[in-house]
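> pasting the structure only:
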């Protein structure tokens, strides 16, 4: 079975164009006309990627994104006519991993999906090299998973990308811009403040999973680092 993509779009013509293109690219495609249907389809099929329109009837894209994040960790690309940077930040803070502004080309959509899939599966194998161990924290590249002891912290692809980078080099300080460029596609750079939002959520999820201390440390006025004392 190939990569499955869920298109959530209430304009039938746009949904049909995206579906036809993605099928020719080799993806398995599901379609939903509103957020309620999207949540139902995701619960049943757990697609890897969700293309999510912002403005929809019954349940808007932001609320749908929030519900999908409660159900799993798909890669979510928000699609909308809203082009203001503040709107993009709101979408990302709600859990989206990328953002496309209408109108966009189908080739751009395909490129964003491929980029997001690479971020979601940086290791691509299931051997010891794909596992990072930092104290009680275990990070699995192959499954896009992080565990504190035996409890999983259910991370979004963006949160996982940030954690993996920081934990790969304990003690090294990364600026917000470095983290932003690593976590998002090169062509999609937004306000550096969005990093703070993702780090805050990442810390909270690790804490809820039972972390005994704060692995991620703030370097005030610059960025973040993974505590060197947790290297082993």
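Structure received. What you are looking at is a predicted structure, and each value in this text was computed from that prediction instead of being measured. Numbering: from 1, shown residues only.

> make it CA atoms for all contacts and neighbour counts henceforth
OK.

> Mind jotting down where the helices sit in the protein?
With DSSP state H applied, the chain shows helices at 12-24, 35-45, 61-71, 85-93, 106-120, 157-168, 176-183, 193-208, listed in chain order.

> Could you find the closest non-adjacent residue to the residue most central in space within the chain?
Nearest residue to the geometric centre of the chain (Cα atoms, centre = their mean): residue 157, 3.4 Å. Distances taken as Cα to Cα, 6 or more residues apart in numbering place residue 120 nearest to residue 157, at 5.4 Å, with adjacent residues excluded.

> From residue 32, how far out is the one you found?
23 Å (Cα to Cα, to the nearest Å).

> For the two, indicate the residue with more neighbours.
Per other Cα atoms under 10 Å, whichever of residue 120 and residue 32 has more neighbours is residue 120, with 23 against 20.

> That one contacts residue 140, correct?
No. Look at residue 120 against residue 140 with Cα atoms under 8 Å: they stay out of range, at 11.3 Å.

> wait, what's in contact with residue 194?
89, 92, 93 (Cα atoms under 8 Å, 6 or more residues apart in numbering).

> Counting neighbours, what do you get for residue 92?
Neighbour number of residue 92 under other Cα under 10 Å is 24.

> List the contacts of it.
Residue 92 makes contact with 98, 99, 194 under the criterion Cα under 8 Å, 6+ apart.

> which of the residues you listed lies closest to residue 165?
Nearest to residue 165 out of the contacts of residue 92 is residue 194 (Cα to Cα; 16.6 Å).

> Quick check: the gap between the closest one and residue 160.
15 Å.

> repeat for residue 36
Residue 36 is 27 Å from residue 160, by Cα to Cα.

> do residue 88 as well
20 Å.

> on that earlier part again, any chance of CSV for the contacts of residue 194, columns distance to residue 148?
Shown next, in CSV, are the contacts of residue 194 (distance: Cα to Cα, whole Å):
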residue, distance to residue 148
89, 29
92, 25
93, 24
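
> let's bring in a second model and compare:
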């Protein structure tokens, strides 16, 4: 494999102490044209995730030395690299905490390698598509301004500290400002995948985004829930 080919491969960091699972996932990802590094404890994982050498992180919740939740907390203090968390099947607490701390997506363990690849490609596709223009094009809705090429979003001129997924959701809502966007459409456009039954991940991301945005003059959030349908970004100042 040439250096040129390697340079164009997406760099995945797996942080998981299950060496057998890690080897299996690594082999599968490499066969799908990903470059993979795997580490097996939380402390090493934090350093690797913050090295700037990777495009996306696959992070297990149960880790030695530092828990996956603490690893994510430390990563988010310094970086908005996309993070997909692996949680125990049916463990809603870990999943919810991970999303609240800024995980971009999650999968229950044991995970299907094909599904993992699909989720990773969806995360990366959105990041690449949003930044592909590379220009300084700007969208403004009310007090929100957004530059997709630079992946920069502001409220009243103040920089917003958004995860990759939160940025994608905000960009999608801004493109449809004043319109109701169904949850299914928002999941497809912002998360790059179909909305799954009983999946509350999208709602958690929107809730996190609301907390980071300011409020309108009347105290409302600019992102309104339209019960039974989806969300609407208001155009009011």
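Sure thing, it's come through. Because the structure is a prediction, the values reported are computed rather than measured.

> After superposition, what is the TM-score?
Remark: TM-score between the superposed chains equals 0.80 [TM-score structural alignment, normalised by the length of structure 1]; 226 aligned residues with a Cα RMSD of 2.9 Å.

> Enumerate every residue touching the nearest residue to residue 217 of structure 2 once chain neighbours are set aside.
With sequence-adjacent residues excluded and distances taken as Cα to Cα, 6+ apart, residue 217 of structure 2 is closest to residue 237, at 7.0 Å. Applying Cα under 8 Å, 6+ apart to residue 237 of structure 2 gives the contacts 142, 143, 216, 217.

> For the first one, give me its contacts.
Remark: with contacts taken as Cα under 8 Å, 6+ apart, residue 142 of structure 2 is in contact with 234, 235, 236, 237.

> What of the second one?
By Cα under 8 Å, 6+ apart, the contact set of residue 143 of structure 2 is 155, 156, 237.

> Return the closest of these with respect to residue 184 of structure 2.
residue 155 (26.5 Å).

> I'd say residue 110 of structure 1 and residue 23 touch.
No. Contact criterion Cα under 8 Å: residue 110 of structure 1 and residue 23 do not qualify, at 10.9 Å.

> For stretch 136-148 of structure 2, which residues meet the burial criterion?
The neighbour-count check on stretch 136-148 of structure 2 (16 or more other Cα atoms under 10 Å) flags 140, 141, 142, 143, 144, 145, 146, 147, 148 as buried.

> per the alignment, the last one corresponds to what in structure 1?
Using TM-score structural alignment as the criterion, the counterpart of residue 148 of structure 2 in structure 1 is residue 141.

> wait, its match sits on residue 124?
Yes. Contact criterion Cα under 8 Å: residue 141 of structure 1 and residue 124 qualify, at 7.4 Å.

> And the buried residues of stretch 136-148 of structure 2, which is closest to residue 180 of structure 2?
residue 141 (14.9 Å).

> check contacts around that closest one.
Shown in contact with residue 141 of structure 2 (Cα under 8 Å, 6+ apart): 174, 177, 235.

> now structure 1: which of those match?
Contacts conserved in structure 1 for these, counting by both residues aligned by TM-score structural alignment, their matches' Cα atoms under 8 Å: residue 174.

> got a winner among the contacts of residue 141 of structure 2 for most neighbours?
residue 174 (22 neighbours).

> I figured the residue nearest to the centre of structure 1 was touching residue 72, is that so?
No. In this structure, residue 157 of structure 1 is not within contact of residue 72 by Cα under 8 Å, at 10.6 Å.

> who's in contact with residue 139 of structure 1?
Applying Cα under 8 Å, 6+ apart to residue 139 of structure 1 gives the contacts 131, 132, 133, 145, 146, 147, 164.

> ok, and the closest non-adjacent residue to it?
residue 146 (4.4 Å).

> how many neighbours does that neighbour have?
By other Cα under 10 Å, the residues close to residue 146 of structure 1 number 26.

> cool, and the one 10 residues further on?
By other Cα under 10 Å, 23 other residues sit near residue 156 of structure 1.

> That one matches what in structure 2?
Per TM-score structural alignment, the equivalent position to residue 156 of structure 1 in structure 2 is residue 163.

> how close does that match get to residue 32 of structure 2?
Taking Cα to Cα, one finds residue 163 of structure 2 at 26 Å from residue 32 of structure 2.

> again with residue 143 of structure 2
Remark: distance between residue 143 of structure 2 and residue 32 of structure 2 (Cα to Cα) = 42 Å.

> how about stretch 15-27 of structure 2: buried residues?
Going by neighbour count (16+ other Cα under 10 Å), the buried part of stretch 15-27 of structure 2 is 15, 16, 17, 22, 25, 26.

> Nearest spatial neighbour of the third one, chain-adjacent residues omitted?
So that's residue 17 of structure 2. residue 40 is the one closest to residue 17 of structure 2 (Cα to Cα, 6+ apart), at 4.2 Å.

> what does the one you found align to in structure 1?
Mapped onto structure 1 by TM-score structural alignment, residue 40 of structure 2 lines up with residue 33.

> what number of residues lie near residue 126 of structure 1?
12.

> Aligned against structure 2, show me the partner of it.
Checking TM-score structural alignment: residue 126 of structure 1 goes with residue 134.
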